[in-house]
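# Have a look at this prediction, sequence included:
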Amino acid sequence: MFDTKPYEARMSAAVAHFQEELKRVRTGRAHPSMLDSVQVEAYGQKMPLNQVANVTAAEPQLLTITPFNPSNIQVIAAGIRQDQSLGLNPSDDGRVIRVPIPPLTEERRKLLVKQTSEKVEAARITLRNVRQDALKEAKRRKEAKAVSEDDLKTIEKSIDASIASFNAQLDASFKEKEKDILTL
């Protein structure tokens, strides 16, 4: 019999990746995961920010970064400034780095919704590719007489049901994020 579990696992991974991508989209409120993409040159190599400092959202419009080693303050601030996609300007007082999160303009909010919808489409394409792979494998097995015609139809229905379920998850995540972005 044909096992759809590996394909469902790939679909689940695609949805999980999409949800991780959504965390990086700014909503106008400070969230520590906004800085997950920041790499810092510390101890002679590039490291993720969360490995050299503690990041907290002290206020809705302010991130506070406390370095584990105070000598890394300058490289952390530089790392945040270098990540142009964030558009943030950190300031430090010698012990703590404060990153004010500027409010989003209406135009910027609409642009973020558009970018997010592009991420949704990319995730859907990934799901369709997994579906195609699964159907190709099922048809190959049918031609090899490993599965019957009826089994093939059952497999197709199962895969299509999985795709519908994962697409619904994508839609729900997108609607929630869209509401977050557009809320002032």
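Cool, got the structure.

# drop to CA atoms for contacts and neighbour counts, all remaining ones
OK.

# I'd like to check what contacts stretch 95-114. Which residues are they?
25-30, 61-67, 70, 73, 77, 88-92, 178, 181-182 (C-alpha atoms under 8 Å, 6 or more residues apart in numbering).

# Can you flag the buried ones in those residues?
Burial of these was assessed by neighbour count (16 or more other C-alpha atoms under 10 Å); the buried members are 25-30, 62-67, 73, 77, 88, 90, 92, 178, 181-182.

# And the strands in the chain?
Using DSSP state E, the strands of the chain run over residues 39-42, 45-48, 53-59, 62-67, 91-92, 97-100.

# The residue nearest to the spatial centre of the chain - nearest residue in space that isn't next to it in sequence?
For the chain, the residue nearest the mean C-alpha position is Glu21 (1.4 Å; C-alpha atoms, centre = their mean). Excluding the flanking residues, the one nearest Glu21 by C-alpha to C-alpha, 6 or more residues apart in numbering is Lys119, at 7.8 Å.

# count of neighbours near the one you found?
18 (other C-alpha atoms under 10 Å).

# what separates it from Asn167, distance-wise?
Counting by C-alpha to C-alpha, to the nearest Å, the gap from Lys119 to Asn167 is 13 Å.

# Kindly report the same for Arg124.
From Arg124 to Asn167 the distance is 7 Å (C-alpha to C-alpha).

# quick one: Pro32 and Val55 touch, right?
Yes - using C-alpha atoms under 8 Å, Pro32 is in contact with Val55, at 5.6 Å.

# between those two, who's got more neighbours?
Val55 (21 against 18).

# Could I get the buried residue list for stretch 29-46?
Going by 16+ other C-alpha under 10 Å, stretch 29-46 has these buried residues: Arg29, Ala30, His31, Pro32, Ser33, Met34, Leu35, Val38, Gln39, Val40, Glu41, Ala42.

# between these, which is nearest Phe2?
Nearest to Phe2 out of the buried residues of stretch 29-46 is Ser33 (C-alpha to C-alpha; 39.6 Å).

# about what we covered before: intersection of neighbour lists for Pro32 and Val55?
Common contact partners of Pro32 and Val55 (C-alpha under 8 Å, 6+ apart): Leu63.

# Please, where are all the helices along the protein?
5-23, 73-82, 106-143, 149-182 (DSSP state H).

# out of the ones you listed, which comes closest to Gln51?
Smallest distance to Gln51 across these (C-alpha to C-alpha): 11.0 Å, for helix 73-82.

# Just name whatever secondary elements that closest one is in contact with.
strand 39-42, strand 91-92 (3 or more C-alpha pairs under 8 Å, 6 or more residues apart in numbering; DSSP states H and E).

# Please compare the first structure with the one that follows:
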Amino acid sequence: MAMALRCFRHLHSLLYCSPLAMMRRMPQAAAGCPAPLLEGCRQCVRQVMLTRQLATKKAKGKGQTQAKVNINAALVEDIINLEETNEDMQAVVEALKEDFNRNVSVRTSPGALDHIIVVTKDGKFPLNQLGQISLKSPQLIIVNMTNFPESTAAAMKAIRESGMNLNPEVDGTLIRVPIPKVTREHRESLAKLAKQSTNKSKDALRKVRSKSMNQVKKFKSKVSEDTIWLLEKQIQQMADNAAAEMDKLLAAKTKELLG
């Protein structure tokens, strides 16, 4: 057990070496390391070196992608939380999905108005907390503001400025929201809105990536260059995957809108 532990510590120290240092230190296994364990150390180091070599190869030819980099999160948890970084990036993707479902739809449903934010003198509230929203007919949504009549004008303004191409009309404490006809011009307007939303989401994604990159760079003087390089590649890989997912969402939404 003691010998195995020494071998493990030896291998762990090699993980943070440069490739050249690895080669130099390979034969220097822990004292008294049995042949099977020593060979295991050598095989593990060769595997680490192979992984690094694959990660640095650039894609050649069409349809090929750069080799993926995967780092054991437990080994770098003192530097950065990779799982949290990935969650933050995926949160941006999920926000884009929600935006598409709520604001970039060919047909407007009562649920699409629920989370429109209304600014009142008492604060900001979702529209469905101030008024009762119902579908009067396939072409008309009614917002009943009887419970908060003083917020009717603010609700009207919020609906009109929601970016959903809606022109509400007020009738006492009732707000009538005609559903626009699905014209080619309206579809093109929604497709343009989807593109703008995607670009904003990519800006948010870049901020998450930059924040993570800066966190890693703080440890340049404390860990090896290889470790920093691999972490940066991992973060960039996460960002690329999230951006690719956004592009797929946009392509699907554009096809839905324009055919």
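Arrived safely, thanks for sending. Just so we're clear, the structure is a prediction, and the values are computed from it rather than from any experiment.

# Drop the TM-score for these two in here.
Overlay of the two chains. TM-score (TM-score structural alignment, normalised by the length of structure 1): 0.73; 175 aligned residues with a C-alpha RMSD of 3.0 Å.

# picking that back up, quick one, which of the strands of structure 1 gets closest to Tyr7 of structure 1.
strand 45-48 (31.3 Å).

# Mind giving me the packing neighbours of that closest one?
strand 39-42.

# what does the strand it packs on rub up against?
Lys46, Met47, Pro48, Leu49, Val52, Asn72, Val75, Ile76, Gly79.

# so who does Leu152 of structure 1 touch?
Ala138, Lys139, Lys142.

# Let's see that with 10 Å instead.
Met1, Phe2, Leu135, Ala138, Lys139, Arg141, Lys142, Ser158 (C-alpha atoms under 10 Å, 6 or more residues apart in numbering).

# do Leu182 of structure 1 as well
Counted by C-alpha under 10 Å, 6+ apart, Leu182 of structure 1 has contacts Thr27, Gly28, Leu104, Thr105, Glu106, Arg108, Arg109, Lys110, Leu112, Val113.

# Pull up the gap between the fourth one and Gly28 of structure 1, please.
When you say that, I think you mean Thr105 of structure 1. Distance, Thr105 of structure 1 to Gly28 of structure 1, using C-alpha to C-alpha: 9 Å.

# The fifth one too?
Spatial separation of Glu106 of structure 1 from Gly28 of structure 1 under the definition C-alpha to C-alpha is 11 Å.

# returning to that earlier point: make a markdown table out of the helices and strands packed on helix 73-82 of structure 1 and add distance to Val99 of structure 1.
Below are those laid out as a markdown table (distance: least, C-alpha to C-alpha, whole Å):
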| stretch | distance to Val99 of structure 1 |
| --- | --- |
| strand 39-42 | 16 |
| strand 91-92 | 6 |
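
# distance of the residue located most distally from the centre of structure 1 from Leu152 of structure 1?
In terms of distance from the mean C-alpha position of structure 1, Lys145 ranks first, at 41.0 Å (C-alpha atoms, centre = their mean). According to C-alpha to C-alpha, Lys145 of structure 1 and Leu152 of structure 1 sit 11 Å apart.

# Need the overlap of contacts for these two.
Counting by C-alpha under 10 Å, 6+ apart, the common neighbours of Lys145 of structure 1 and Leu152 are Lys139.

# got any residues that touch both of Arg124 and Asn167 of structure 1?
By C-alpha under 10 Å, 6+ apart, the residues touching both Arg124 of structure 1 and Asn167 are Met11, Val15.

# re the thing from before, trace the residue nearest to Glu21 of structure 1 over to structure 2, please.
Here Lys119 of structure 1 is matched to Ser197 in structure 2, going by TM-score structural alignment.

# Ok, Gln45 of structure 1 next?
Matched across to structure 2, Gln45 of structure 1 falls on Asp122, judged by TM-score structural alignment.

# residues touching its match, list them.
Per C-alpha under 10 Å, 6+ apart, neighbours of Asp122 of structure 2: Ser151.

# which ones are touching Asn72 of structure 1?
Applying C-alpha under 10 Å, 6+ apart, we find Asn72 of structure 1 in contact with Val40, Glu41, Ala42, Tyr43, Val52, Ala53, Thr66, Ala78, Arg95.

# Could you measure from it over to Ile97 of structure 1?
With C-alpha to C-alpha as the criterion, Asn72 of structure 1 and Ile97 of structure 1 are 11 Å apart.

# same question, Ile163 of structure 1
44 Å.

# circling back: so among the contacts of strand 39-42 of structure 1, which ones count as buried?
Buried among those by 16+ other C-alpha under 10 Å: Pro48, Leu49, Val52, Asn72, Ile76, Gly79.

# contacting residues for the residue nearest to Ser37 of structure 1 when sequence neighbours are not counted?
Closest residue to Ser37 of structure 1 apart from its sequence neighbours, by C-alpha to C-alpha, 6+ apart: Pro48 at 7.3 Å. Residues in contact with Pro48 of structure 1 (C-alpha under 10 Å, 6+ apart) are Leu35, Asp36, Ser37, Val38, Gln39, Val40, Glu41, Ala42, Ile76, Gly79.

# which of those line up with contacts in structure 2?
Contacts conserved in structure 2 for the contacts of Pro48 of structure 1, counting by both residues aligned by TM-score structural alignment, their matches' C-alpha atoms under 10 Å: Leu35, Asp36, Ser37, Val38, Gln39, Val40.

# Could you check how many residues crowd around the aligned residue in structure 1 for Lys255 of structure 2?
Under the alignment by TM-score structural alignment, Lys255 of structure 2 pairs with Lys179 in structure 1. Lys179 of structure 1 has 12 neighbouring residues, counting by other C-alpha under 10 Å.

# Done for today, thanks.
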